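K.L.:
My questions are about this predicted structure, shown below with the sequence.
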Amino acid sequence: MFGLTPFERKSYDLFNAFHDFENDFFGENALQSFKTDIKDEGDKYVMEAELPGFDKDDIKLDISGNDLVLTAEHKAETEDKKDKYIRRERTYGSYQRSFDLTGIDTNNITAEYKNGILTLDLPKMQEVKPETKRLEIK
């Protein structure tokens, strides 16, 4: 019965007021991924992925079978620095998402990264209409 209610039972810690604040506010996996928009422009799809703070070299695009795997990685700073942080919120790690490429011409995909937005042009496969022939009767 409790699974049907829209509220969760949580235990709050008075000594840690911001315990799981990000997950409560943004949702479970909101901070572990990146946002994408995909538009249909007739002959192609255009995908825009928000990847702010990444260098172009930190982003990898791999095609495996019928899947496009987009990976972005923030590398951790070296521990040689003796900075005395009071608070550190920027995270380091990798983000990865997969997209289905069914119906996409994978040989002609183009990608551009500018101002924190990765733009992919995904051209649609041209429909191959079956060839019709007339057979001659002997």
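P.N.:
That came through, no problem. Numbers count the residues shown, from 1 in each chain.
K.L.:
C-alpha from now on. contacts and neighbour counts both.
P.N.:
OK.
K.L.:
Check which helix or strand the residue sitting nearest the centre point of the chain maps to.
P.N.:
Per C-alpha atoms, centre = their mean, the C-alpha nearest to the average position across the chain is that of residue 97, at 4.3 Å. For residue 97, the enclosing helix or strand under DSSP states H and E is strand 93-100.
K.L.:
Buried residues in that strand, which are they?
P.N.:
Using 16 or more other C-alpha atoms under 10 Å as the test for burial, strand 93-100 gives residue 95.
K.L.:
Following element in sequence after that strand, please.
P.N.:
For strand 93-100, the following helix or strand on the C-terminal side (DSSP H and E) is strand 110-114.
K.L.:
got the contact list for the closest residue to the residue nearest to the centre of the chain other than its chain neighbours?
P.N.:
With C-alpha to C-alpha, 6 or more residues apart in numbering as the criterion, residue 97 has its nearest non-adjacent residue at 5.4 Å, and that residue is residue 70. Applying C-alpha atoms under 8 Å, 6 or more residues apart in numbering to residue 70 gives the contacts 59-62, 96-98.
K.L.:
again, 7 Å this time
P.N.:
Contacts of residue 70 were listed using C-alpha atoms under 7 Å, 6 or more residues apart in numbering, and they are 60-62, 96-98.
K.L.:
Would you map the helices across this protein?
P.N.:
With helices called from DSSP state H, the chain shows them at 21-26.
K.L.:
Show me where it has its strands.
P.N.:
Along the chain, the stretches classed as strands by DSSP state E are 36-40, 44-50, 59-64, 67-74, 93-100, 110-114, 117-123.
K.L.:
for comparison:
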Amino acid sequence: MDLYRSGDHYVLHADLPGVDPGSVEVSVEGGILTVKAQRSERTEHDVQWLASERFAGGYMRQLSLGDGIDSEHIAATYQNGVLTVTLPVVEKAKPRRIEITPGASEERKIIEPADAPEQANKT
């Protein structure tokens, strides 16, 4: 599984080769994203297996989303054995610039560099 941020959304890629698309389930509950899938065992009969290393069974992965994800607009696609889940970032979680303004009661004193030595000599 890979997860990265691209602009205003996160993208999750999970390799699920050989998985029946109907068995893939993506859900969100309580801030937890859950991905489930099932890969069925092969049903070849009357064969003598020389090697059997392909995975069969269930797959489940969970991620905590936090407050920065818009869970109402999560989208998922499954194509060529790869599940892609797009997780949009909520507006309030996007980076923004904060303007800094001077305080109203702040008093400013400007000392010109040329005047500084003269003021020191007058005292």
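P.N.:
That came through, no problem. Not measured: the values here are computed from a predicted model.
K.L.:
Please give the number of neighbouring residues around residue 89 of the second structure.
P.N.:
When neighbours are counted by other C-alpha atoms under 10 Å, residue 89 of the second structure registers 20.
K.L.:
so what corresponds to it in the first structure?
P.N.:
Aligned against the first structure by TM-score structural alignment, residue 89 of the second structure finds its counterpart in residue 124.
K.L.:
ok, its match touching residue 42?
P.N.:
No: counting by C-alpha atoms under 7 Å, residue 124 of the first structure sits too far from residue 42 to count as a contact (8.4 Å).
K.L.:
quick revisit: from the contacts of residue 70 of the first structure, which is closest to residue 110 of the first structure?
P.N.:
The closest of the contacts of residue 70 of the first structure to residue 110 of the first structure turns out to be residue 61 (C-alpha to C-alpha; 10.6 Å).
K.L.:
what sits against that closest one?
P.N.:
Residue 61 of the first structure neighbours (C-alpha under 7 Å, 6+ apart): 68-71.
K.L.:
I'd like the distance between residue 38 of the second structure and residue 5 of the second structure.
P.N.:
Going from residue 38 of the second structure to residue 5 of the second structure by C-alpha to C-alpha, to the nearest Å gives 27 Å.
K.L.:
follow-up on the earlier one: can you pull the contacts of the closest residue to the match of residue 89 of the second structure other than its chain neighbours?
P.N.:
Distances taken as C-alpha to C-alpha, 6+ apart put residue 104 closest to residue 124 of the first structure, at 4.5 Å, once the chain neighbours are dropped. Shown in contact with residue 104 of the first structure (C-alpha under 7 Å, 6+ apart): 122-125.
K.L.:
most surrounded residue in those?
P.N.:
Neighbours here mean other C-alpha under 10 Å. Within the contacts of residue 104 of the first structure, the largest count is held by residue 122, at 24 neighbours.
K.L.:
Residue 113 of the first structure versus the residue lying closest to residue 36 of the first structure once chain neighbours are set aside, what's the distance?
P.N.:
Take residue 36 of the first structure and drop its neighbours on the chain: the residue closest to it by C-alpha to C-alpha, 6+ apart is residue 49, 4.3 Å away. In this view, residue 49 of the first structure and residue 113 of the first structure are 9 Å apart by C-alpha to C-alpha.
K.L.:
Kindly report the same for residue 37 of the first structure.
P.N.:
For residue 37 of the first structure, the distance to residue 113 of the first structure - C-alpha to C-alpha - is 15 Å.
K.L.:
okay, the two: which has more neighbours?
P.N.:
Neighbour totals were compared for residue 37 of the first structure and residue 113, and residue 113 leads with 17 against 10 (other C-alpha under 10 Å).
K.L.:
Tell me the counterpart of that one in the second structure.
P.N.:
Using TM-score structural alignment, the equivalent of residue 113 of the first structure in the second structure is residue 78.
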